[in-house]
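[1] Provide a 3D model corresponding to the input given below.
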Amino acid sequence: MQETPFSLRVGHLLPYSMSDSNTTDFTNPSSFILLGIPGLEAAHVWISIPFCTMYAIAVLGNFIILFIVKIDPSLHAPMYYFLCMLAVTDLVLSTSTVPKMLSIFWFNSREIDFNACLTQLYFIHCFSAMESGILVAMAVDRYVAICKPLRHSTILTSPVVGKIGLAVVLRSSILVLPNPFLARRCPYYRTNIIPHTYCEHMSMVKLACADIRINNYYGFSLIFLITGVDVFFIALSYTQILRAIFSLPTKDAWVKTFWTCSSHLFATLAFHIPSLFSILTHRFAQNVPLHFHILMANMSILVPPMLHPIIYGFKTKQIRNRLLWLFTHKGPKVFSWCSGSKANHRAELAGDMVLSPLS
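    Below you'll find the model as predicted:
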């Protein structure tokens, strides 16, 4: 017996069908249908296993980071404030996509309300931009800790860190805000079936039988205003950091100092490489198979939240020791604030070593 096509099987869920799309005149559908990963529907259950595992690690790891920083006063420093911001952003970013994705894989729950789709679109793009901005702030913290260690405590005070965090939130919220409105203004005539696991801006507007040049132009502008600017400032920070490192007298000092930046560098690469690959393939690589593009888009959402707590938990001695102490009560306690050089203490917090002035 021949299997009924999916588009016909869910016809009762659709506000319109593909067959009458040319005769029905309306502004927006009431809901969309997310296909998941087109071409790999038979493997959805198997794909869900690593996705669910990565999500569980991301949630557990980021909550542990937040808990450890909260209970340990010695971690109340700029580096760890930024790390907490990154953890919250990772939690929101992954939670805005993965539960619906898993419901598609496990329960074939493909329908999503139109307004819920726009909300998910906004959260994905907003918190992706926010995460990029936080990584820039962490790069600035690395620059100050290495290049101006004696002034670290006076430059990056708690009010300054708060203002940086507020600026990152406002920039992302305001710049991404037009996206859902631009998507809403498009009339959707052809179909309401989105070949994706979540509501992404370009995947939605490509369904519209209308001029979407404004959407394309604004999407390109966001790439330059957010990703381009952030990558530029991160590269600029590391250029200054490398100049400071190479001015040190011995190779051993080079390695130790650069090691203090490795956590942030790994976190930055884990976020920007999958994200840039997904953006570029979506817009320019038309010959890339659709299922491969969707898988990479999901990796850009899942991999960074999973890797960030692992990277910082493994690389940061204070977090590692506190975690060991919490579980075994045998690890060394994390040191607390004490008298002495604040610069040296800040340097220890920054990279598990005391840095000498480089500026």
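
[2] okay, CA-based contacts and neighbour counts for the rest of this
    OK.

[3] Next up, the contacts around the most centrally placed residue in the chain.
    Most central in the chain under CA atoms, centre = their mean is S128, positioned 4.5 Å from the mean C-alpha point. Taking CA atoms under 8 Å, 6 or more residues apart in numbering, we find S128 in contact with L93.

[4] here's the other one to compare against:
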Amino acid sequence: MSAANWTFLHPSIFILTGIPGLEAFHVWISIPFCSIYILSLLGNCLLLLVVRSMPSLHEPMYLFLSMLAVADLVISTTTLPKILSIFWFQRRVIPINACLAQVFLIHSVSTMESGFFAAMAFDRYVAICNPLRHASILTKSVIAKIGLLVMIRGAVLLSPHPFLLKGLPYCRGNVISHTYCELMALVRLTCADTRGLRAYGLTVAFLTGGLDFSLVILSYVLILRTVFRLPSKEARLKSLGTCSSHVCMILVFYVPAFFSFLTHRFFHSVAPSVHIFVANIYVLVPPMMNSVIYGVRTKKIREAALRVFRFPSPRDTRTGK
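    Have a look, this model is predicted:
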């Protein structure tokens, strides 16, 4: 193969277009995107600070939530700065290594987030179905091992993607119709046989996100079975209340994730702008909402945040402390 053909089929840069069909509105779209990014950074950093500062929050649920907050920060920072540079300064060029690193980080960290949601569901299951053994089952050592296992799983299973993508010939050009480098967007640019890569991607998705979602559903089936056996309505509502924040986070994470995954692979009639907009929602909104949901709905985090910043909590005001 000549040097010219090699350069054409194996480009050193890719060009990101942004959201096709909405180029005239990129500046306007950047306003909510930038606001979401700032809220995500502030919310997750505040959450990590509060959990770290308050020993009373060194419990399984909040430790898993801290791991999720770190993953959210990585996802946001991996995508948003480049998206905003496209919208504001038309800096569409991205080197191939940076593009492949973005693919790896987005998919691997998303897989880790899915694992953290499953771990949090397991925590809720033990807390409600076996409360007397909660502290002995989910020790700090066990929590650390679960977190490490989730991170290793995401890193190992997704690490082949950049190497497989780099070796493909991109005979359909180097223009990516997207705001960031995404696996299927790159696959569409190649003219090589990608059935093996697609099959591997589907297998990884079902072994990670699919398995995690199944474990979450199983956990909540067992939780509901236990809750509805409780003798009083107040006890049932209290038990369900401890799960409400987690359920909201699951919906925010999995609904756009499944929509994006399924439409990319099976529903090709969906407009590209819809694909890309939902894909952006998937990487932007959950990182912001996770900290907001837990911060607003969890009394212990609200009170701890007030104490960290030396504001008196409503309880302290009532007791005169």
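
[5] Would you mind reporting the TM-score between them?
    Remark: TM-score between the superposed chains equals 0.95 [TM-score structural alignment, normalised by the length of structure 2]; 312 aligned residues with a CA RMSD of 1.3 Å.

[6] circling back: could you measure from the aligned partner of the residue nearest to the centre of structure 1 in structure 2 over to R92 of structure 2?
    Taking TM-score structural alignment, the alignment pairs S128 of structure 1 with S110 from structure 2. According to CA to CA, to the nearest Å, S110 of structure 2 and R92 of structure 2 sit 24 Å apart.

[7] same question, F25 of structure 2
    16 Å.

[8] one step back: what comes up buried for the strand or helix carrying the residue nearest to the centre of structure 1?
    Remark: S128 of structure 1 resides in helix 114-147, with elements defined by DSSP states H and E. Buried residues in helix 114-147 of structure 1, counting neighbours by 16 or more other CA atoms under 10 Å, are found at 114, 117-118, 120-147.

[9] which stretches of the stretch 251-359 of structure 1 form helices?
    All helices of the stretch 251-359 of structure 1, identified by DSSP state H, counting those that start in this stretch, fall at 251-259, 262-283, 290-315, 317-328, 342-351.

[10] what does the fourth one contact?
    Helix 317-328 of structure 1 is contacted from outside by 65, 68-69, 75, 312-314, 330-334, 349, 352, using CA under 8 Å, 6+ apart.

[11] check the fit of it onto structure 2 and give the mean distance.
    Taken over the aligned residues, the distance from helix 317-328 of structure 1 to structure 2 averages 2.4 Å (mean CA distance after the TM-score superposition for structure 1).

[12] Could you figure out how far that helix is turned away from helix 290-315?
    80 degrees (axes from the mean of the first three to the mean of the last three CA atoms, to 10 degrees).

[13] Could you give the separation of helix 317-328 of structure 1 from the chain centroid?
    Relative to the centre of its chain, helix 317-328 of structure 1 is centred 26 Å away, using CA atoms, centre = their mean, to the nearest Å.

[14] Would you mind finding the match for K140 of structure 2 in structure 1?
    By TM-score structural alignment, K140 of structure 2 lines up with S158 in structure 1.

[15] ugh, wrong one, I meant S35 of structure 2
    Here S35 of structure 2 is matched to T53 in structure 1, going by TM-score structural alignment.

[16] Let me know the distance separating that match from F82 of structure 1.
    T53 of structure 1 is 26 Å from F82 of structure 1, by CA to CA.

[17] which of those two has more neighbours?
    Between T53 of structure 1 and F82, counted using other CA atoms under 10 Å, F82 has the larger neighbour count: 20 against 12.

[18] any idea what that one aligns with in structure 2?
    Using TM-score structural alignment as the criterion, F82 of structure 1 maps onto F64 of structure 2.
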